[in-house]
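[1] Prediction below, plus the sequence it came from.
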Amino acid sequence: MFALRSDRGRGSADGGVVLPRWLRKPARMLGRVRFDEIRPPRFAATMATAALFALTAVYGVVEGGHSEAVLTAVTSRVGFAINHVEIAGNNHTSEIDILQQIGLDGWTSMVGFDVRSARERIAELPWVESVAVQKVYPATLAVTIVEKKPFALWQQGSQLAVIEENGEVIAPFSGGRLATLPLVIGMGANEKGPKLVAQVQQVRGLRGRVKAYIRVADRRWDLRLDNGLTIKLPETDVEAALAEASRLDAEYQLFSRDVTSIDLRIPDRMAVALGPDAMKAREEMLKEMKAERRRGARI
């Protein structure tokens, strides 16, 4: 570093001062100032005192951890308070529940609002799969929700819940348009039911007619049709049993006859339980056949 020696140094023992290069220009400018001609403005002392108090207050707010609260209060009162929330994508989640999770108080500031925390709180709602929360300045909060997809209703005892296709429970069933969903009943039905529902929906004669899928002892299934008919399926080879049931219905209109149950649990064999009217007609037919035999024996 180069240095210059000045002959105009004041108070120097050898009459000169060696200055670094970066200080030479500021030193020359300072040397031209006549401090005896400077006149302070009126109320300079008052303004200096006020500035000191203001800086002290700011220091206290920062050191005390209140800077966020002060920032929120100030910005909310100068036009940055959240006064509008736009919610999209909610079909089963009420707007009231979403607003409660957001936690607005009427003076919540856009500047100090914690988007991540709000997103985490909204994600706790039962129907919410994912959520995005965005600030739209100056005073709007945009909330976009992706909800879980209901697949079926699961009845366990007296409890009824809405489940996803993977069997996970979404929320208790509260009625409404979800009543048209397939109903799976019994222990383990929530986990194993979706696969059977998908199979049955591909079977001719059964598609759209099964009102309940009943899990029996967590081993096999009964199908309850819309006319009250029960089809008892085996533990294994369910697909073959469903195909056989479809064939019998196509050939004999079995699902529309006066029968209460069709038992397909035994391979290569089917048992049919008749309804009251069909049973009565069968008994009368058997009586008539016995009477014919008696008349034939007498002859």
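    That came through fine.

[2] Could you use CA atoms for every contact and neighbour count after this?
    Fine.

[3] Neighbours of R220, how many?
    17 (other CA atoms under 10 Å).

[4] What distance do you get for the spatially most central residue of the chain to V143?
    Against the mean C-alpha coordinate of the chain, by CA atoms, centre = their mean, the closest residue is V128 at 1.0 Å. Per CA to CA, to the nearest Å, V128 is found 12 Å from V143.

[5] Repeat that for T93.
    12 Å.

[6] Between the two, which has more neighbouring residues?
    Each of T93 and V143 has its neighbours counted (other CA under 10 Å); V143 has more, 22 against 15.

[7] Can you mark which positions in the one helix or strand the more buried one maps to are buried?
    Following DSSP states H and E, one finds V143 within strand 140-147. For strand 140-147, burial by neighbour count (16 or more other CA atoms under 10 Å) applies to 140-141, 143, 145-147.

[8] Which other helices and strands does that strand contact?
    strand 84-88, strand 128-136 (3 or more CA pairs under 8 Å, 6 or more residues apart in numbering; DSSP states H and E).

[9] If we use 10 Å, what do you get?
    Strand 140-147 sits against strand 84-88, helix 95-102, helix 115-122, strand 128-136, with contacts defined as 3 or more CA pairs under 10 Å, 6 or more residues apart in numbering; DSSP states H and E.

[10] ok, and here's another one to check against it:
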Amino acid sequence: MIAVLRLLGWLLAVALVALPVVAVLNGWIGAGRWPLTKLRATGEFERVDTALLRRTLLPYARSGFFAVDLDAAQVAVAKLPWVEHAEVRKRWPDVLEVRVTEHRPFARWGRDRVLSEQGRLFAAKGVDLPPGLPHFSGPTTRISDVVALYNDATALFAPTGMPVRVVELDARGSWTLALDNGTEVVVGRNEARARMARFVRLMPQLVAQPTQRLVRADLRYTNGFALSWQPVPAAERPLNPTPSPAAAVPRSQGQT
């Protein structure tokens, strides 16, 4: 009997010590005594809405220093538009600190997503994107291949003064580009860089035609290209066009 009473007394003593600690850690008491009254945000803020960031963190700060759920706060911040990564900490005695890394847009992806410079996709809904981003599409498992092809194409077409605006990779692994002037370039599946390089060498002659505009080039031929032209309206033609040699573009029958 005495042993039981001693055990009960020991348990009561532990409970009297532990319950206040549990109450503080859960925010049942002490939130007003140890409040988090300051929010410190670090990082380069260009697109993250700081007012929205503050509203998101406020409910967690109300729990007080000891009871704030940092993991939940971090998850909530990471869901905000333009946030790539978030880290939430507390600093004694009253500071809730958040460090935010923003997405840096590299290209549009498909209809409703954006590819960041870090190679991550995020939703484009509600996001004000900078103008002039290239547009990519393809299987998400091939992101690195799409970026690599875009970089190759950008370097190759740079001397022509016509930037690459669209890169598409279809389900069969075939590449298609669109240039800044609207020309569609069908590259195909094989030897993409070699085909583009061969085509770029003829570009000065092709775009110098005063009465015709190149609208499509199919590079999927062994010995040349298939070209589609559109007449240039008379009002858009130069008054004194400079004659240019016709481009020789033999075409074989086999496509790859």
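    Everything's here; your move. All of these numbers come straight from a predicted model, not from anything done at the bench.

[11] contacting residues around stretch 280-297 of structure 1?
    274-279 (CA atoms under 10 Å, 6 or more residues apart in numbering).

[12] so M110 of structure 1 makes contact with T140?
    Yes. Judged on CA atoms under 10 Å, M110 of structure 1 makes contact with T140 at a distance of 8.1 Å.

[13] quick revisit: redo the buried residues of strand 140-147 of structure 1 as TSV? Include distance to M29 of structure 1.
    Formatted as TSV, those follow (distance: CA to CA, whole Å):
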residue	distance to M29 of structure 1
T140	52
L141	54
V143	59
I145	64
V146	66
E147	69
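
[14] Who are the contact partners of the nearest residue to V128 of structure 1 once chain neighbours are set aside?
    In this structure, V128 of structure 1 finds its nearest non-sequential neighbour in E147, 4.6 Å apart by CA to CA, 6 or more residues apart in numbering. Contacts for E147 of structure 1 were tallied using CA under 10 Å, 6+ apart; they are 89-93, 123, 125-131, 170.

[15] ok, now with 8 Å
    By CA atoms under 8 Å, 6 or more residues apart in numbering, the contact list for E147 of structure 1 reads 89-92, 127-130.

[16] Would you mind checking the residues you listed for buried ones?
    For the contacts of E147 of structure 1, a burial check counting by 16+ other CA under 10 Å picks out 90, 127-128.

[17] Return the residues in contact with L160 of structure 1.
    L160 of structure 1 neighbours (CA under 8 Å, 6+ apart): 153-154, 172-173.

[18] now those residues: which count as buried?
    Applying 16+ other CA under 10 Å to the contacts of L160 of structure 1 flags 153-154, 173 as buried.

[19] Including secondary structure and distance to P20 of structure 1, could those go into a markdown table?
    Shown next, in a markdown table, are the buried ones among the contacts of L160 of structure 1 (DSSP: H, G, I helix; E, B strand; the rest coil; distance: CA to CA, whole Å):
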| residue | secondary structure | distance to P20 of structure 1 |
| --- | --- | --- |
| L153 | strand | 84 |
| W154 | strand | 84 |
| F173 | coil | 82 |
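
[20] quick check, nearest of the residues you listed to A54 of structure 1?
    For the buried ones among the contacts of L160 of structure 1, the minimum distance to A54 of structure 1 (CA to CA) is 58.6 Å, reached by F173.

[21] Please report the distance of that closest one from Q159 of structure 1.
    Taking CA to CA, one finds F173 of structure 1 at 9 Å from Q159 of structure 1.

[22] Touching, the residue nearest to the centre of structure 1 and T144? I think so.
    No. Contact criterion CA atoms under 8 Å: V128 of structure 1 and T144 do not qualify, at 10.3 Å.

[23] For the stretch 151-299 of structure 1, which segments are assigned as strands?
    152-156, 159-163, 169-172, 183-185, 210-216, 220-225, 230-232, 259-263, 271-274 (DSSP state E, counting those that start in this stretch).

[24] Appreciated, that's everything.
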